[in-house]
Every structure is written in C-alpha cells, then in structure tokens.
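S.K.: structure of the sequence below:
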Amino acid sequence: MTTRSFYRLDEISDITRLTKGDILNAVERQELALCAWVAGKKFGLVSKTNALLGLFDYNGTVSLTKQQSQTLLCDGKSIRLERFLIQEPERIKAIIDCRAQFVDLPNRIFSKLLYFSDVPKSPFVASSTVCDAADHSALLGIMKEEQPKWAKHENPFHGLGQVFDLVTNPPVKQLGVQPIGIKPEQLRLDIRKLTEYFGIECLKEPERLALTNQTYLPSRQKTNQTPMLIKPNIETNPIKVMIHAVLDNDPDFGSKDIWNILKQDVLSDERHFDVESIIDEMTNNEIIRFGDGVDTQIATGKPRFRTLVSEVKKSRRK
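M.R.: Next comes the predicted model:
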C-alpha cells in the first residue's frame, strides 16, 4: 500500500489497530472530525475579509466539522457545503482571475473582487463553485409588475407559463455560489488526526507516517567547490515597489501624495500601481495587504508608510 495521508474508512484495519466501531464512537461523541474527497471546478479562493481572490479547479480532500462528520458517518445522510477548508493545496495548478467575468454582476456574497495569483501553500478557506445565478429579488419584482397583465390574458395558464420561463431562464443575474453535495462514501480519514486523537501507537507501521514528512536535502557540494552567493538588488517589499512606481511618474511626490494616489488606485477597476492586487483594503489611516499567503495579512499605518517613502527616495538618490 502506498504511503499517503488520507484513507477510506474501509482501509482502517489495514493501516491501524482500530476498528470501524472505534471511529464511529469518536465521531458520534463529536470528538473526531473527518475529511471528504471532492472534485469540482471554479471553486473560489476566499480571503479573511471575505474577498473573492480568484477561481480554481480541485480534486482532493476538504476538512469537515465534527457535526458534519457525525451527520455523514453516523446518520448516513448527505450534506451540502458552500464553504470548506482545502486540505491539499498542492493539487491546485493555478488561480484564475475572475474579476472581468463577474464585475458587472450584483454581488451580495463577497466583500469585493480581487486577484491573488499565488496558490496557497497551506490549507485555506474556499467557496464552492462560483457562478452567475438568478437574482431572485429582481425576479420577484418583475413578476409583481407583470402579474396584472397575466391576469387579463384570455388564457388562464398564461401567467403560469410566464413564471416558468422566468424561473428557468432568469433575465436578471447576480454573483452566486453553487453548493457541493457530500455523500457518506466520500468520507476520508486523516491519518494525522487519527494519531492526534488515538495516539501514534494506533498505527500498525508508525514509521510510514514519518516517511510523508521527510525532507530530502540535495547532495553536499564537493569540498573543493566554493559556492558564490550573490544577493540580488531586487526590492521585495510590495509597498516599496508601488512607491517606486508612483515616483517614476513624479520624483517630487510626497508621502501624502503617494498615499492618495495608491488609495485611488485600489478603488479603481484596473490597478496601475498595485498590479498584483496585493492590497486587500486601504483606509484613510491604514493599508491592509496580503503577506506570504492568502491567510496572512499585514497592516501598514501612515507613520510606517512615511518611513518607507523616505527609504525609497534615499535609495533612488544613490
């Protein structure tokens, strides 16, 4: 059997000394959460501030809550999910920019539409398939306006047919999320969670778990080779990169001018300075941006911003 992190419930006796009853008991008491295998397209990458950062396709496991695990395993019932935790981000090939696709649709689900091109390296929150859906509020308004006309029609079933047409082919759309269904047969066991709950001794071959966490280092260089380390002169602070871009237009801009220009840039449909949509939100006193991952956010206040502007201007004079 190949070494992996997620297993089906039927494999429990192959990899552990536990029985199915042991798992059922732990889940029934809501002391153990399981995972589920899903396959879908156009899942949404969601930030901590509920911004939609892009779409991706995914075949892999997602985390379940203890309550969801109990419903699936103990009650044998299916569930539907709109939000879940992606467990295997390494299975994602790319994040797709969807701003142009959905920019004209009413949005009552996400705080805003941005783009974060990097695939997260650790588990992250996602939404189920993002799509254009019927705007039910707008449809009700249309039906209310058309109802008097339908009542006057000579065919008594005319109104019913019109309602059917509006529902099946809605003329008004909004940004929506299509829930995914999870069936009991999609349940998976996370070997790491099992060992956390039951202890490492529950595994038949505990050394196999260690294999999945090994880090293979490249072979050592020959002693007669001296590596040449070159520190590239590349700016890595994204705020400084934006400041440089603004100063390229006018080197005499002050920190207040640059701040206002960046704020206008963040509010525009197409960003010219924050081209990678690093900034999640910008207020009158603070810039909130993404760090190394979508779940890591960094706040930069005006005093720190003024310091960054000074550092950039000093470096440009060299």
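
S.K.: can we go C-alpha only for contacts and neighbour counts from here?
M.R.: OK.

S.K.: can you tell me how far the most centrally placed residue in the chain sits from Tyr197?
M.R.: In the chain, the residue lying closest to the centroid (CA atoms, centre = their mean) is Leu45, at 2.4 Å. Distance, Leu45 to Tyr197, using CA to CA, to the nearest Å: 30 Å.

S.K.: Proceed likewise with the subsequent sequence, for comparison:
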Amino acid sequence: MLNRNYYRLAELATLSYLSEGDLLDVVERQEFTLCAWLEGQSFGLVSKTNALLGLFDYNGTVTLTKQQSQILLCESKSIRLEWLPIQEPERIKAIADCRKQFADLPNRTFSKLLYRSDVPTSLFMACGSVGEVADQLASLNHVKEKQRKALEQGEKVKLFDDWMSLFVDAPVKQLGIQPIEIKPEQLRFDIRKLAEHFGPECLKQPERFGFARQMESQTVMPSSPIINQISNPIEPNMETKPIKVIMGALLDDYPTARSDKLWNVLRQDVKQTARRYDTEQVIDEMSQYQIIWFGRGRDAEFIMAYKTFQNQLSAVRKQRLKT
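M.R.: Presented below is the predicted three-dimensional model:
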C-alpha cells in the first residue's frame, strides 16, 4: 500500500487498531472531522473581498466541519456545499481566466471579476462550480410581464406552463455558484489527524508515516530483561530529560495524585504565560491526548501520548522512592 495522507474508511482496520465503531463514536460526538474526495470542474478561486479570480478543475480532498462529518457518516445523508476548503492545492494545474466568459452575465454574486494566475500553495476556501444559474427574481418578473402583455393583447395566458418554466428552465440567467453534492461514499480520513487525536500508537505501522521518530519511547514493561540492565542511575534532582523534570515538579506539589489529575494540572499550566511546572517553556502544545515538545536547541520535535506520560510518571515515582 502506498503512503498517502487520506484514506477510505474501509481502510481503517488495515492501518490502525481502531474499529469503525471507534471512529463513529468520535464523529458522532463531534470530536473529530473527516474529509471528502471531490472531482469537478470550474470551481471558483475567490478573494477575501469576494472577487472571482478565476476557475480551476480539482480532483482531491476538501475539509469538512464536525457537523458535516456527522451527517455524512452517522446519518448516511448527502450534503450540498457552496464553499469548499481545498486541502490539496498541489493537485490544481492552473487557474483559468473567466472574465470574458462571464462578461455579459448579470453578476450579483461576486464583487467583481478579476484574474490571478498563481495557484495557492496552502489550504484555501473556494466556491462550487461557477457559471450560469437561474435568476429567480428576474425570471418571475419576466413571466409576470409576459402574462400582462398577453392579457392586454387578448391572447391566451398559459399560467401553468409559464410558472413551470421558473423551475425547469428559468428564462433569465445570472452568474452564480452551483452547489456541490457530497455523498457518504466520498468520505475520507486524514491519517495525520487520526494519529493526533488518538495518539500515534493507534497506528499499526506509525513509522510509515513519520511518527516513530517523533514519538517519545515507551517505558519498557517489567517483563523485559532490559529492566535489570540499568546502570549509573540519575539522581532525581539531577534529572536532565525535560518532561521528567516537569513530572518531578508536579510530584513535589502532588506526591500522591493520579496520572490523569497531573495531566490536567499540566495542561492548565501550559496555558499560562508564566508557567509553574514547565518553567523552561519546553512544551509547545498539549491536548487531551498528547504533548508536543522540543528537544535540545528546539531542533527536534517529539510527541508524547498520554499512555507514555502515564508510564514515565510511574517510573519517576519509583525512582523517587528509591532515594
């Protein structure tokens, strides 16, 4: 299997130890977002001032919100989107100039028509397919005027046919956005977000996706013979590993606290400008599931899952009891 960032839901069991029920649960609780695979033409590149900058074709993934993910996965219903967060701009070959193409169409959707040939290099918001759409208000006025003239001239008014034309093929067109339908079978998950949410240990082969080098090594289980090969133990007050130094500071204040309480205390500490426990500002981010921190010189990034924190905290406790 080739390394990718986005996978079909049916591939979950091949890549991870998670079940479909695990994924369904976090999406149902709106704690996790999915993606959708999209293939289409004439998507609109739109500026921050709502100017249409050009059109492009796209075969790639788009980001979904938590609510959209829930509807698609948990309710198995399709959704229609006018605005699309494009995740893989590298899949866009070019931006086409559409100023001449739409010059004669009434435009009440975009602030103006411009052209920018540069393809964005990071995630950006685009709109659905741009082109002729029905101008319902103008079409309604057109039908009313047509009927008025027919009555004045004593002609037969085809009420049913005229009103049906508004829904089948509106006589007046304008420039607009055609919503894109997203179906449940288009759902994908981002392997990076999966590892971020559940921890890299949820993956069967984390090294394939670059997580093994970043993960803090798990504490060796007692059954391993390596546990008896420790030499030159470091005194607790001489600990040099930054996360263990932080653990020691936590245990100074909360010597009998459980690991989950200490985890939450540290999470609150990391949010503070002046930190009590992480005094060296080592931790860059800390979520409910993991700690992201930097090694010496801030040139090496590490990820520590809660389970690893729990194991290392236990090791620090034992080391303190020996002294």
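
S.K.: one step back: the residue nearest to the centre of the first structure matches what in the second structure?
M.R.: Following TM-score structural alignment, the counterpart assigned to Leu45 of the first structure within the second structure is Leu45.

S.K.: what does Thr61 of the first structure give?
M.R.: Looks like Thr61 of the first structure aligns to Thr61 there (TM-score structural alignment).

S.K.: now which residue in the first structure aligns to Gln205 of the second structure?
M.R.: So Gln205 of the second structure corresponds to Glu205, using TM-score structural alignment.

S.K.: give me the neighbour count for that match.
M.R.: 14 (other CA atoms under 10 Å).

S.K.: ok so, going back, what's the following helix or strand after the one helix or strand the match of Leu45 of the first structure maps to?
M.R.: Using DSSP states H and E, the element containing Leu45 of the second structure is strand 35-46. Downstream of strand 35-46 of the second structure, the first helix or strand assigned by DSSP H and E is strand 52-63.

S.K.: am I right that Glu35 of the first structure is in contact with Lys183?
M.R.: Let me fix one detail, which is that residue 35 of the first structure is Cys and not Glu. No - at 11.5 Å, Cys35 of the first structure does not count as touching Lys183 under the criterion of CA atoms under 8 Å.

S.K.: re earlier: wait, isn't the match of Thr61 of the first structure in contact with Cys35?
M.R.: Yes - look at Thr61 of the second structure against Cys35 with CA under 8 Å: they come within range, at 6.3 Å.

S.K.: overlap of the contact sets of the two?
M.R.: Arg188 (CA atoms under 8 Å, 6 or more residues apart in numbering).

S.K.: before we move on, what SS does the residue nearest to Thr49 of the first structure when sequence neighbours are not counted have?
M.R.: Spatial nearest neighbour of Thr49 of the first structure, chain neighbours left out: Ser111 (7.0 Å); criterion: CA to CA, 6 or more residues apart in numbering. Following DSSP: H, G, I helix; E, B strand; the rest coil, Ser111 of the first structure is assigned to coil.

S.K.: and Ser111 of the first structure, how far from Asp280 of the first structure?
M.R.: As judged by CA to CA, Ser111 of the first structure and Asp280 of the first structure stand 10 Å apart.

S.K.: give me the common contacts of those two.
M.R.: By CA under 8 Å, 6+ apart, the residues touching both Ser111 of the first structure and Asp280 are Ala51.

S.K.: give me the more crowded residue out of these two.
M.R.: Neighbours of Ser111 of the first structure and Asp280, each counted by other CA under 10 Å, are more numerous for Asp280; the result is 22 against 13.
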